[in-house]
Structure formats: structure tokens, C-alpha cells
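S.K.: sequence and predicted structure below; questions after.
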Amino acid sequence: MILAAGRGMRMRPLTDTTPKPLLQLRGKPLMQWSLEALARGGFDRLVINTAWLGEQIGERFADWPQQHPGADLRFSHEGQDFGYALETAGGISRALPLLGEVFWVLAGDVYAPDFLFSRESVERFVASDRLAHLWLVPNPPHNPRGDFGITADGLALNQAEQKYTYSTIGLYHRALFEQPWCDVVPGNPQGTAVPLAPLLRKAMDAGLVSAELYTGPWTDVGTPERLAELQVD
């Protein structure tokens, strides 16, 4: 699942007329870098959630299955259904009927061109008893305090002396979005907006979230300045 429902306020005025995932980065829409990386890993069943100017995203990638035979691309149009974005956990819950028991989640505004979406990672996760596996990155200047820690044996920590930044890339089990971790009815028919971090922190405290550090190229393309820097990098 690729998250693409945000308003992109920090990207204004660029996002006043274009959703952030469609902003051009080195000749292609920002989100297309993630779509192509998933395709290289053999993951061709894709779900994209939308809200702000979401019809543009649906139109831009409507022919993705034709361009990539075997691909199955579906949309969860939160803006059309409710008139607003459901935040990360709320959006994932809304899309659960389109997702399997285990699925990737990543943000459509993150640039990580060398990240390897591998079947081996999925198999290891499925064989574990974890509810989520997160890829963390060294803290960028805009998030110096980080988000989560990692133990020596690969457990994610809610509280830690050394914290890293959540890359937005993770593997998830649908059980994290059901009781007792999430109070929203799967499918989120009421359109409840729910953030992801509280669910993750609750599961971390129960020892049910693992993590690893990713040190390859990675940028949260959250401002016009970061986008401009990547264009000439």
C-alpha cells in the first residue's frame, strides 16, 4: 500500500494544484519511484489511498496495469468517500478489504531509489510473531531526535537513548489494525481518522514490532527545498 492522501501543506504552493506524490522528481512523478521499486521486487498487487486532488493520481496511473502486465492497481479514494484524509492507520484500515494478511506500507512522498523490496524480507516477517517490521534510517536534520530505537536482537523500542527515524517503509500484519490494537472496525466504514504511531508504540511495548536500520539513499521529500536538492543531486 502506498500512502498518497496527504495535503502536503509544507509543499505549498506546489501542492495547491498538484498532489505531492505527482510532483516531478528527475523526470517522473515522485510516487512512481516507489511503484517501480515494488515492481522490481515482484510486488504487483498495489493499493493507493488518495484524498487531496486524488482524482489526479487515479488518472495518472490508470494505465499502470497495461504498462506492467500482471499488475493489479486499486485505489482507496478517501476524499471521494468522506471528503477528507483518514490519517495513516485510518487509511490502512479503510483499505484492509483490498489487502492481504501481510503487506508493505510506504509513503508516496519518500524517495528511496535503492531500497530492496524482497520476498525474503516478507518470508522472515511471516515466520515471526511480529505485527510489524520497520525500516529506520539515520536521523535527518528535520528530525534530529528520531522516532524509535532498536535492540541488539532487532526489536523496535518506543523509548530508547538512541533513536532513529521511521522511513515510512514497513511490513505489517492486518492484525495490527484489528482489536485489541485498533478500535476502528476493519474497512473503516465510518471514516475515522486514526494516526499510526499510537498503534505502533502500543505493539512495541508488547514486544511485537521488529526493526532494522537502512543506510541507503533516503529522503522525506517534505519541502520544496528538499525536492529541489534531489533534482540536482
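M.R.: Yep, it's here.
S.K.: going forward, measure contacts and count neighbours with C-alpha atoms only.
M.R.: Will do.
S.K.: list the buried residues for stretch 80-98?
M.R.: For stretch 80-98, burial by neighbour count (16 or more other CA atoms under 10 Å) applies to 84-96, 98.
S.K.: next up, the contacts around the most centrally placed residue in the chain.
M.R.: The residue lying closest to the centre of the chain (CA atoms, centre = their mean) is residue 106, at 2.1 Å. With contacts defined as CA atoms under 8 Å, 6 or more residues apart in numbering, the neighbours of residue 106 are 1, 2, 3, 168, 169, 170.
S.K.: now with 10 Å, please.
M.R.: 1, 2, 3, 4, 34, 167, 168, 169, 170, 171 (CA atoms under 10 Å, 6 or more residues apart in numbering).
S.K.: try this one next to it:
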Amino acid sequence: MKAMILAAGKGERLRPLTLHTPKPLVRAGGVPLIEYHIRALVEAGFDELVINHAWLGEQIEAHLGDGSALVARIHYSPEGEPLETGGGIFKALPLLGDEPFVVVNGDIWTDFDFRALSAQLPGAGLAHLVLVDNPAHHPQGDFMLRDGAVVDAVGEGALTYSGIAVLNPRLFDGCQPGAFKLAPLLRQAMAAGRVTGEHYRGRWVDVGTHERLAEVERIIEAGR
């Protein structure tokens, strides 16, 4: 199974850090955020990776190269203009192949063990989502998890989509090139009962602000 790291965002809330550095190369604990994902994916057996990029993407390619320094094989999917999550993944499908693949947002930090995903998406499943407890900045959550199925509902017991998933390329059947969001495709698949999920209770931070970047720094320092 291949994996894709989504790295095309501009990280505007992390300015001025991201004025001259792409968000995935912003450092936490002295290490670029994207390297935590690459190391964790490689350790879990996902050594063929696809990375999309837009804002200052040439810096990402220059820093990571072909991935050999991290014992990975990296392919790039450059975007002239950001294509949003759905459009970015769709553009990269020729690099990902016909089998289900892991996708992870480049702007999160987590100790999630990606080995848990290697056996997901059996049968007719179109997506398997990793959900987490709702962070303070997103208290309402995104979806409900019921008997292993993800449903499009919020309320008591709702959880937040972590930005980690296994996707079947067939999820994108009928899509056209261009910018579009992933969420509507997921909701359509949920309505058909073809999305499974799991609740991860470990450490996870959406590194979208300076305050949350500082939170990651504290976690890393405490673990040393």
C-alpha cells in the first residue's frame, strides 16, 4: 500500500514562519513536520510515498529529494494552484495506482501507528477514517462512529476527522480535474454505507496555529 502526504497548504495562520518556508518544513523539536510522517510511515512499511505541494513546493523537493535519506521513495505531485484536498488527491491518482492508499494531512502531528491501517478497506469499502477526540478549537466534531461505520452526523459522541485515512481510488469515480473538496465525496460514500472508521485516543495535534505548534514542542520535549 502506498501513502500520500498532503502538503500543498499555505499555512497562513502560521505566518511569519510560512512566508518563506512551506508549512510542512516548519520545525517542531528541531525536525520538519513532514519528516515525522515520513519516518512513521516508513517504520510502518509504507516506503513508497507521494507528496503534493503548491506554496514554495520547490523547497520541499529540495529538502527531501528522492527520499533515500529517509529510506523512502518519494514521488511529487506539484500543483500550480492549490487544488484543495479532493482535487489534489485526484491529480495524484496516476502515481498512487489502483489499490487503496493511505493519506495523511501534512499539517498534523501524531504518534499514530500507521501499521494499523495496512489491513483496512476490505470488500466494497471506499474509505476508512481515523477519528479523534474533539480538540478545543473544534468542539462539535465532524462525524459519528457507529459499530465501526462512519456516519454524517454531529452531536453528543461526535468525533473529529484526524486527517488520516485509507482511501479507495474508486471514491473518485466521475471526478474531473480541478479544485474540489474531499468531504462531499466522503459524505456521499457514508450515505451508501461504504465508510468505516476507528477512534484513535493517542496524541494528535492539528498544527494550524502558533499556539498548537508550541503544544507539539511541549509534547516532544516532555518525551525526551
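M.R.: Cool, got the structure. Since the structure is predicted, the reported quantities are computational estimates derived from the model, not experimental observations.
S.K.: which position in the second structure aligns with residue 213 of the first structure?
M.R.: Matched to the second structure by TM-score structural alignment, residue 213 of the first structure sits across from residue 199.
S.K.: its match contacts residue 133, doesn't it?
M.R.: Yes. Counting by CA atoms under 10 Å, residue 199 of the second structure does reach residue 133; the two are 7.9 Å apart.
S.K.: now for the two: what residues contact both?
M.R.: In contact with both residue 199 of the second structure and residue 133: 159, 160, 161, 162, using CA under 10 Å, 6+ apart.
S.K.: closest one of those residues to residue 127 of the second structure?
M.R.: Checking those against residue 127 of the second structure by CA to CA gives residue 161 as the nearest, at 12.3 Å.
S.K.: name the element the residue nearest to the centre of the first structure belongs to?
M.R.: Using DSSP states H and E, residue 106 of the first structure falls within strand 102-107.
S.K.: Provide the aligned range in the second structure for that strand.
M.R.: Per the alignment by TM-score structural alignment, strand 102-107 of the first structure matches residues 100-105 in the second structure.
S.K.: equivalent analysis for stretch 15-33 of the first structure, please.
M.R.: By TM-score structural alignment, stretch 15-33 of the first structure lines up with residues 18-36 in the second structure.
S.K.: now the matching stretch: buried residues?
M.R.: For stretch 18-36 of the second structure, a neighbour-count test (16+ other CA under 10 Å) marks 18, 21-28, 33-36 as buried.
S.K.: now do stretch 211-231 of the first structure
M.R.: Buried-residue list, stretch 211-231 of the first structure, by 16+ other CA under 10 Å: 211, 212, 213, 218, 219, 220, 221, 222, 227.
S.K.: leaving aside the residues next to it on the chain, what's closest to the match of residue 213 of the first structure?
M.R.: Excluding its sequence neighbours, the residue lying closest to residue 199 of the second structure (CA to CA, 6 or more residues apart in numbering) is residue 131, at 4.9 Å.
S.K.: contacts only, for the one you found.
M.R.: With CA under 10 Å, 6+ apart, residue 131 of the second structure has these contacts: 141-145, 150, 158-165, 197-201.
S.K.: can you give me the helices in the first structure?
M.R.: Along the first structure, counting by DSSP state H, helices occupy 30-40, 54-60, 64-67, 78-82, 87-95, 119-127, 197-205, 224-232.
S.K.: looking at those helices, which is closest to residue 177 of the first structure?
M.R.: Nearest to residue 177 of the first structure, of all the helices of the first structure, is helix 87-95, at 6.1 Å by CA to CA.
S.K.: tell me what the closest one is packed against?
M.R.: With contacts taken as 3 or more CA pairs under 10 Å, 6 or more residues apart in numbering; DSSP states H and E, helix 87-95 of the first structure sits against strand 2-4, strand 45-50, strand 72-77, helix 78-82, strand 102-107, helix 197-205.
S.K.: mean per-residue distance, it versus the second structure.
M.R.: Taken over the aligned residues, the distance from helix 87-95 of the first structure to the second structure averages 0.3 Å (mean CA distance after the TM-score superposition for the first structure).
S.K.: give me the angle between that helix and strand 45-50.
M.R.: If you take axes from the mean of the first three to the mean of the last three CA atoms, to 10 degrees, helix 87-95 of the first structure sits at 130 degrees to strand 45-50.
S.K.: what range does the longest strand belonging to the second structure cover in the first structure?
M.R.: In the second structure, assigned by DSSP state E, the strand with the most residues is strand 160-167. Using TM-score structural alignment, strand 160-167 of the second structure corresponds to residues 165-172 of the first structure.
S.K.: before we move on, back to that, now the shared contacts of residue 199 and residue 133 of the second structure as CSV including distance to residue 112 of the second structure and neighbour count?
M.R.: Putting these into CSV (distance: CA to CA, whole Å; neighbours: other CA atoms under 10 Å) gives the following:
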residue, distance to residue 112 of the second structure, neighbour count
159, 16, 26
160, 15, 21
161, 13, 19
162, 10, 23
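S.K.: including distance to residue 180 of the second structure, could the residues you listed go into a markdown table?
M.R.: Shown next, in a markdown table, are those (distance: CA to CA, whole Å):
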| residue | distance to residue 180 of the second structure |
| --- | --- |
| 159 | 23 |
| 160 | 21 |
| 161 | 18 |
| 162 | 19 |
